[in-house]
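A.B. asks: need a 3D model of the sequence below.
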Amino acid sequence: MRYILLVFIGACSYGILSTIVKLAYGQGYSPAEVIGGQMFFGFVLTWLPALFFLRTKPQMRQLLLLVAVGLTVGTTGIFYYNALQYIPASVAIVLLFQFTWMGVFAEAILSRRLPDKQTVGSLVLLLIGTLLAGGLFESGGLEQFNLIGVIFGLLSAVSYTLFLLSSGKVAITVHPWVRSSTMATGSLLLASLIYPPVFLFNGALWDGLFPYVFLLAFFGILLPTVLFNFGIPHIGAGMAAILGAAELPMAVISSYFILHESVSLLQTVGVIVILIAIVLPEWLRQRGKRKNSTSNE
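C.D. replies: Predicted structure coming up:
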C-alpha cells in the first residue's frame, strides 16, 4: 500500500501541469521556453539531493540506460505541451490517458500473462470515466479535435507508456534519487537539442518565466520521477498505469479552482468513475485475500 500511495501521489502531481502550462501560455511564453525551463530546473532539482547518494557509483551501462529512459520523460512533455497548442487541455489529456490501456496491454505482452478480471474491469471504467471527465460528450466536444493535436496527444501516450514500463525495470539496483537525476539528464539533453535554452540569456527567465518553469520542474520532473522510481518496481507497470489515471481528476480539480473553468455534471461523474476505477482492483484483491485467509482458518 505504501508504494501504491507513492505512485498515486506522483500521478496527482502530473495533473497540475496542464493548468500551469496554460497559465504560462497565457502570459505569452512559448513551448520552447516552457519545456526548456522545466527540463533545466528538473535537472537541477533532482541532482542536488542525488549528490548525497553517489557513494556507490553506478555502472556506465546503467547510466546510459537511465538517460534513455529520461528521453521518454522528455518526449512525453514535448508531445503533450505541443498538443495543448492545437486542442483544448480536456481533449489533450484524454489522448494522453490512452496510456492506461497501453501500459496494461504492453505488460501483458512482455509477461506473457493476460491481465486479471479486476484489472480489465478497472480499465473499462477508466476509459468511460476519461471520456466523461474530458468533456467529449458535451456539446461541441468532438468538434475540438485537430489532427496535428491528436497526433501529438497520442504520441505523448505512447511515450508515457514507455516511461512506465522502463522506469520499473531499468537499473532498479541504482538508488532511486540517482535514477531520477540521471533520467532528468536525458530529458534535459533532448529538450536542449530540440529547443536550445535561449531563455537563460534572453531575459525571459527573470522576467516572469521562472515561477512557471520551477513549478513545472517540481511537479513534473522531481516529484513524480522520484516517487515512481521508489514505487513502480514494487507494483509493476500495469498497476502504475491504472494509478496514473489519478492525473485527470487532479487536472479537472486544479483547472476548476485555479483557472476557474466550469466543470459540468458529466465531468464530475467522470472524475468519480475514475477514482472508483483506481481503488477497485486493489480493494477486490484485498477482499479476496481476506476470504482466502478466512477459509483457510
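
A.B. asks: CA atoms for contacts and neighbours, from now on please.
C.D. replies: Noted.

A.B. asks: helix/strand/coil for residue 151?
C.D. replies: Look at residue 151: counting by DSSP: H, G, I helix; E, B strand; the rest coil, its state is helix.

A.B. asks: just the buried positions in the helix or strand harbouring residue 32, please.
C.D. replies: Element membership for residue 32 (DSSP states H and E) is helix 31-50. Within helix 31-50, the residues that qualify as buried are 31-47, 50, counting by 16 or more other CA atoms under 10 Å.

A.B. asks: which elements pack onto that helix?
C.D. replies: helix 17-26, helix 60-86, helix 176-194, helix 210-217 (3 or more CA pairs under 8 Å, 6 or more residues apart in numbering; DSSP states H and E).

A.B. asks: dump those to CSV, plus distance to residue 234.
C.D. replies: Listed next are the helices and strands packed on helix 31-50 as CSV, based on distance: least, CA to CA, whole Å:
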stretch, distance to residue 234
helix 17-26, 26
helix 60-86, 18
helix 176-194, 13
helix 210-217, 25
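
A.B. asks: to residue 109, which of these lies closest?
C.D. replies: helix 60-86 (19.7 Å; CA to CA).

A.B. asks: one more to put side by side:
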Amino acid sequence: MTKYILMVLAGAVSFGILSSFVKIAYQQGYSPAEISFSQAFTGALLLWLLARIVSPGFSVRSVGRRQIAALLGTGATIGLATFYYYVSVHYIPASLAIVLLMQFTWMGLLFDWLFFRKRPSLMEAGISAVIIGGTVLAGNLWGNTDFHVSWTGIFYVLLASVLYAGYIVANSRAGKHMPNLTKSAWIMTGSALAIGLVNLPSLATESHLGFALGQWALFLALFGTVIPPVLFAKGIPHVGAGISGILMTAELPVAVITAHFLLGEQLTTTQLIGIVIMLGAIIAMNRYRVRKVKPVAAN
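C.D. replies: Coordinates of the predicted model:
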C-alpha cells in the first residue's frame, strides 16, 4: 500500500510545479487554450508511443467500447479541470485559485458516498476538515480583508474542482484490467478531445502555433499529462478515490513553494504554518490507512 500512496503523492508533486511555469508561459503571450490543448495533445502522443513500446500485444478488442468510452470520459474531466483552472488564474490571485481548487478533497469523499455508498470514516472526515483549514492558511487568506475578487474566476476554479473530484472517482473505477500506459493514453486522448472541442473557435484562429509553443507543450506534457496520469492510473485504484483525493492536496504546498523560489512570490509565516498543517494531516492519514489495511492483508 505504501508504494501506491507514494505514487499518488509523486503525481501530485508533478502537478504542483506546473502553475509557476504556466504563469511564465502566459507572460510570453500564450493563452489557456493554447497551453492546455498543446499539453494534452502532446501528452497523448507520448503516452501512445510508450504504450506501444511497453505493451505491443495489447488489443483494444479485449476491453470493449464501454470501457473505452469510460476512459475517454475520465480524460475529459481532467482535461477540462486543467483548462478551467488555467482560465481562473487570469481572474483571481493564484493563491486563492489553488485554495479553492483544493475543495476537491471533500468533494471526492462526497462523490464516493453519494454515488457508490462508500461512507467516509470519522477519521477521513476529520482529516479532510484539517486539510481544508490548512489550505486557508497556506493560501494566505487568513485575515485578508480584500474581497474585491472576480466571481468569474471563482466560478471557473470551483468548476475545475468539481471536475477534478469527478476525475479521481472515475479513474479509480475505469480501465482496471488495462495496461497502465494504455489506460493513461486513452485518458489523455479524451482530455485533448474535450479541450479541443471546447476551444475549437479560438484554437482555429491562434497565431502562436510553432516551435516555441511545442517546447512548452513537451515540458508541460511530461510533468502534467504523462508522469502524473501514469502514477495515478497505477496508484489510485489501490488507494481508493477518497484517500487519493486527500493525498493529492500535496499539490498545494508544492505549488506555493515552487512559486516562491521560481517566481519570487511571497511566502509568509502563515502560509508555512498552513503547509505544515496540511503535510502533517496527509502523513497522519497515510499512517491510518496503512494500519487499517494491514489486518486485511494478513487474512
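
A.B. asks: that older thread, which among the helices and strands packed on helix 31-50 of the first structure is found nearest to residue 242 of the first structure?
C.D. replies: Of those, nearest to residue 242 of the first structure by CA to CA is helix 60-86, at 17.6 Å.

A.B. asks: so how far does that closest one sit from its counterpart in the second structure?
C.D. replies: With mean CA distance after the TM-score superposition for the first structure, helix 60-86 of the first structure departs from the second structure by a mean of 1.0 Å once superposed.

A.B. asks: so for the longest helix seen in the first structure, what gets flagged as buried?
C.D. replies: Longest helix in the first structure, counting residues (DSSP state H): helix 265-296. Within helix 265-296 of the first structure, the residues that count as buried by 16+ other CA under 10 Å are 266-268, 270-271, 273-278, 280-282.

A.B. asks: just the closest of those residues to residue 163 of the first structure, please.
C.D. replies: Using CA to CA, the buried residues of helix 265-296 of the first structure come closest to residue 163 of the first structure at residue 278, 19.6 Å.

A.B. asks: find the nearest non-adjacent residue to the aligned residue in the second structure for the closest one, please.
C.D. replies: Using TM-score structural alignment, the equivalent of residue 278 of the first structure in the second structure is residue 282. Of all residues beyond its chain neighbours, the one nearest residue 282 of the second structure is residue 247 (6.2 Å), with distances taken as CA to CA, 6 or more residues apart in numbering.

A.B. asks: aligned counterpart of that neighbour in the first structure, please.
C.D. replies: Checking TM-score structural alignment: residue 247 of the second structure goes with residue 243.

A.B. asks: mind listing what that match touches?
C.D. replies: By CA atoms under 8 Å, 6 or more residues apart in numbering, the contact set of residue 243 of the first structure is 4, 7, 8, 11, 278.

A.B. asks: what's the helix or strand for it?
C.D. replies: Going by DSSP H and E, residue 243 of the first structure is in helix 223-243.

A.B. asks: give me the mean distance between that helix and the second structure.
C.D. replies: Relative to the second structure, helix 223-243 of the first structure is 0.5 Å off (mean CA distance after the TM-score superposition for the first structure).

A.B. asks: distance of residue 226 of the second structure from residue 116 of the second structure?
C.D. replies: 28 Å (CA to CA, to the nearest Å).

A.B. asks: show me which of these two is the more surrounded one.
C.D. replies: Per other CA atoms under 10 Å, whichever of residue 226 of the second structure and residue 116 has more neighbours is residue 226, with 27 against 10.

A.B. asks: skipping adjacent residues, who's closest to the more buried one in space?
C.D. replies: That would be residue 43: by CA to CA, 6+ apart, it lies 5.7 Å from residue 226 of the second structure.

A.B. asks: please apply the same query to residue 10 of the first structure.
C.D. replies: residue 224 (4.0 Å).

A.B. asks: quick one: that neighbour and residue 55 of the first structure, what's the gap?
C.D. replies: Residue 224 of the first structure is 24 Å from residue 55 of the first structure, by CA to CA.

A.B. asks: more neighbours, the two?
C.D. replies: Legend: neighbour count by other CA under 10 Å for residue 224 of the first structure and residue 55, higher for residue 224 (22 against 7).

A.B. asks: my guess is that one meets residue 15, correct?
C.D. replies: No: using CA atoms under 8 Å, residue 224 of the first structure is not in contact with residue 15, being 10.6 Å away.

A.B. asks: ok, now how distant is residue 89 of the second structure from residue 20 of the second structure?
C.D. replies: Distance from residue 89 of the second structure to residue 20 of the second structure, by CA to CA: 11 Å.

A.B. asks: repeat for residue 194 of the second structure
C.D. replies: From residue 194 of the second structure over to residue 20 of the second structure (counting by CA to CA), the distance is 24 Å.

A.B. asks: look at these two and report which has more neighbours.
C.D. replies: residue 194 (23 against 20).

A.B. asks: which residues touch the residue mapped onto that one from the first structure?
C.D. replies: Aligning on TM-score structural alignment places residue 194 of the second structure opposite residue 190 in the first structure. By CA under 8 Å, 6+ apart, the residues touching residue 190 of the first structure are 71, 74, 75.

A.B. asks: mind putting these in CSV, neighbour count included?
C.D. replies: Conversion of those to CSV gives the following (neighbours: other CA atoms under 10 Å):
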residue, neighbour count
71, 23
74, 28
75, 20
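
A.B. asks: which among those gets closest to residue 174 of the first structure?
C.D. replies: residue 71 (18.1 Å).

A.B. asks: how far away is the aligned partner of the closest one in the second structure from residue 66 of the second structure?
C.D. replies: Alignment note (TM-score structural alignment): residue 71 of the first structure maps to residue 76 of the second structure. Residue 76 of the second structure sits 15 Å away from residue 66 of the second structure, going by CA to CA.

A.B. asks: now swap in residue 229 of the second structure and tell me
C.D. replies: For residue 229 of the second structure relative to residue 66 of the second structure (CA to CA), the value is 20 Å.

A.B. asks: neighbour count winner among those two?
C.D. replies: Between residue 229 of the second structure and residue 66, residue 229 has the larger neighbour count (other CA under 10 Å), namely 29 against 11.
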